Each structure stands twice: as C-alpha cells, then as structure tokens.
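>>> Just need the structure, nothing else, for what follows:
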Amino acid sequence: MTHQQKTIGVVFIENLADWEYGLLAASAVEWLGARVVALTPDGKPVRSAAGLQVSADRDIDPAENEDLDALALIGSDRWASADAPDVAPLLKRMAGRGGVIGGICGATLPLAKAGLFANVKHTSNDRDWINEHAPGYAGAANYVDTPKAVADGRIVSAAGTAPVTFAASFLRLVFPDQEQVVQQMQSFMAREHA
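Coordinates of the predicted model:
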C-alpha cells in the first residue's frame, strides 16, 4: 500500500532558532518520506541566530501554499517584536482546511494572536512570557505548564527547549498511521536524556 506524500511547510523569520527545526524537518523526510518546503515572509533568505542563511522555497501567501498538509512555525525573538510578520491569514487558511499547525518557542505567539489557542490546550516558553507578548489572547486559560510539547486537536505548541517532543507530536498528527516509526524516532532522538 502506497501512501500519498505529505508536504510540510516550515516558516522561518529573521534570527530563527537553529535548534528548533532540524529534528522535525529531517525526521519528516528521512523517516517518513515527507516533502519539506521553506517559507519566509517575503520569499527571501533569512539568517538564523547562528548567522546561517536559510533560503526560501516560497513566501507565506496563503494562495501559494494550498498544497501543504502541515505548517510548522520556528521560533525567533523577532516574533515578539512590533514588526513581526503577519502570518495570521496563512494560519487561518491552514486551520480552516484541517491542516496540522505547530509553533515552537517565540512562534507560539502568532498562533496565540491568530486565535488558534482559543479552544485547545497549549504551551509556550512560559505562561507569563506568552501573556506579556500576547496579552488577552483567546484561550489563555488553556495554557499548560509543561517542559514538553502539547498537542490538542490539530495544534502543537512547545517551548524552545522541547524540539524532540515538538517534532514527535507534530509528526504524529501529520502521520497518524505511522505511530511506530514516530515513537522509534522520538526514542532515538531522546536517548541521551534517558
């Protein structure tokens, strides 16, 4: 039985956190046969916290991303700035068609601001931190104080210190019939912490 290849979009902005996307992106491709595409706000390259340049396959225009099965937003301190890119249209379009959406670290802020936490349990870097940067966001009472990623419905959220559980929780939703593979990947990645 052959499975249709899944396409995962990974959203990067300036000063992206290098450690937050590697496990997810590489595992999706190597372990599960997905296609991963890089999205940036304007389709131009961005620089990571380490100064590495990440090139884009496309921009964040919702119309150009209808082929995506899932969307992972990667953290950056820029998500907390006044000039953070507006990804709400892309997030709302993805949510509206039932796609999986994940945000890690600072990238939990655009999910909060787009209203995606209104009815789901979620986490972030810290309860006070998310309330400071997204005051009065819908669903604040659903915040879960945990060091691991939280998945609820089609939404995954995590602190920047949880790239392994973020990757595993996200991939479980994208590949619900591949639990054994995802569990094997998670165990492999977390072995040094056992």
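>>> C-alpha only now, for contacts and for neighbours.
OK.
>>> and residue 13, what does it touch?
Neighbouring residues of residue 13 by Cα atoms under 8 Å, 6 or more residues apart in numbering: 40, 41, 46, 47, 74, 76, 78.
>>> again, only using 7 Å
Residue 13 is in contact with 40, 41, 46, 76, counting by Cα atoms under 7 Å, 6 or more residues apart in numbering.
>>> just checking, it is part of a helix?
No: Residue 13 is assigned coil when assessed by DSSP: H, G, I helix; E, B strand; the rest coil, not a helix.
>>> measure it to residue 46 for me?
Using Cα to Cα, to the nearest Å, we find residue 13 at a distance of 6 Å from residue 46.
>>> Let's see which of the contacts of residue 13 end up in strands.
residue 46 (DSSP state E).
>>> ok, residue 36 to residue 128 distance?
As judged by Cα to Cα, residue 36 and residue 128 stand 33 Å apart.
>>> can you give me the helices for this structure?
Assigned by DSSP state H, the chain shows helices spanning 22-30, 88-96, 108-113, 127-133, 163-174, 179-190.
>>> Helix 179-190 and the fifth one, what's the angle between them?
Angle of helix 163-174 versus helix 179-190, following axes from the mean of the first three to the mean of the last three Cα atoms, to 10 degrees, is 170 degrees.
>>> Let's compare: structure for the following, please.
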Amino acid sequence: MITIYVYILDTLADWELGYVTSELNSARFFKKDAQSISLKTVSCSKEPIRTMGGLTIMPDCLIDNMVVNETSALLLPGANTWSDTKHETIIERASEFLSAGAVVGAICGATAALANVGLLDNRPHTSNGSGFLEMVSPCYKGQNFYIDDSSVADNNLITAGSTGGLLWAKQIIEHLSVFQSNTLEAWYKYFSTGKPEHFFALMQTLPSNNEN
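Here you go, the predicted model:
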C-alpha cells in the first residue's frame, strides 16, 4: 500500500490539490494491478485548518505519526502561511522523504519553503515564474536549475506553480504508476482540453472496457 500524506495548513490553496487527491483517493481510473492508496491529511497540530476557499479540514494524523519509506509520498500545497516557523518541521520531513526515495510534491508557496532550506539548489524545479523564488526566499541558490514550466518532475521531487495543478497531478500519478500509460495520457488530454473524444478514449482504456 502507498500512503499519501497531504500536509494541511491555514489558507491552503484548495484548487491546487483537486486533481491529484481526487484521483488517488477514488482510484476510479487505476489499472488492475495498481497498489492501493491510503490518503491521510497531516498537520503540525490537531487543530482544524481553514482553507483559502473557506473549508474546514481536520488532520488525520500529526507529523510525528508519519512513516517515511519508499511506499509513502508527501504532498505540500500552496498557502499564504508557509513563512510561519511552525511549518519548518514538515520541511525537515520532506528532506527525509527525498533521501528515502519517496515522492515529494510541492506546489506554489510550498516550493518557496523548500527553497528556503536549500532543497531546490541542485535539482531541476519550477515555481510561480522566474524571479518568484528569489523574491520570497533570500537563501535560494537554485537559479541554474529553474525550469520555466507549469510543473517539473525530477525523479521523486515534483514541483509546480500555482496554475500547474493538472500537470503536477499527472506527473505524481505517473511516478506512482497507478494508471496505465494510455489511461493517463487520455485523462490528461481530456482535462486539459475538455474535448469529448478524449473522454471516450479514456473510458476505452479502463480495464472493465477491455475485457471480453
């Protein structure tokens, strides 16, 4: 089983997580032999958080309860509150995840938190446009590894800007290998274009539609 930890914090940017959490939790497009997923919200306290969209989320577990290994993943959403020092602990754990070969996905403001501790200094990555990380992270030294794209996958580190949630989800799903490759491509084409032919192509890739 793959355990997906989703870090929650006040002002969490709801839209950035929508594609990836809904697909990983529902498993509606998973391939037959995909590993099962356990999705857990994690926080630095047991207090509920309030998202940017006004939703209240209760954490399933605390940072100390996380298990770090190759069958776990950590998703760090954007938020306006990443500069609060109480979030330093989860960034320390993110470093442990990367060292263990586990997936770390960071989007928008979470990329700044990684940049602050040097985790982006020597790995290809992206964020909210050229110059953003320099502006918000005085310690950032990864300019030579910055790629101007909506989402960038560098092995088990997957970073994205605030508008890159769809491609970010695709790259995370691809790394976890829970979709067939043709399912993932059809899924991405459908949600990125809205064209109905891609929806029908997506349906045809599912295991139940390929059985005689």
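>>> TM value for the aligned chains?
Once superposed, chain against chain, the TM-score is 0.86 (TM-score structural alignment, normalised by the length of the first structure); 187 aligned residues with a Cα RMSD of 2.2 Å.
>>> still on that earlier bit, let me know which of the helices of the first structure is the nearest to residue 64 of the first structure.
Evaluated over the helices of the first structure, closeness to residue 64 of the first structure peaks at helix 88-96, with 9.7 Å, by Cα to Cα.
>>> Taking the centroid of the second structure, which residue is nearest it?
The C-alpha lying nearest the average C-alpha coordinate of the second structure belongs to residue 105 (Cα atoms, centre = their mean; 3.7 Å).
>>> Mind telling me what that one corresponds to in the first structure?
Correspondence of residue 105 of the second structure to the first structure, assessed by TM-score structural alignment: residue 102.
>>> What count of nearby residues applies to the residue mapped onto residue 40 of the second structure from the first structure?
Here residue 40 of the second structure is matched to residue 37 in the first structure, going by TM-score structural alignment. Neighbour count of residue 37 of the first structure, defined by other Cα atoms under 10 Å: 17.
>>> re the thing from before, among residue 36 and residue 128 of the first structure, which residue is more densely surrounded?
Higher neighbour count among residue 36 of the first structure and residue 128: residue 36, with 20 against 11, using other Cα under 10 Å.
>>> got a list of what the more buried one touches?
Residue 36 of the first structure makes contacts with 7, 8, 9, 25, as judged by Cα under 7 Å, 6+ apart.
>>> same thing but 8 Å
7, 8, 9, 10, 25, 28, 29.
>>> tell me which of these is nearest to residue 182 of the first structure?
Comparing these against residue 182 of the first structure with Cα to Cα places residue 28 closest, at 9.3 Å.
>>> Now for the closest residue to the match of residue 40 of the second structure other than its chain neighbours: which residues touch it?
Spatially, and ignoring its direct neighbours in sequence, residue 37 of the first structure is nearest to residue 9 (4.9 Å; Cα to Cα, 6 or more residues apart in numbering). For residue 9 of the first structure, the contact set (Cα under 8 Å, 6+ apart) comprises 36, 37, 38, 39, 68, 69, 70, 71, 72.
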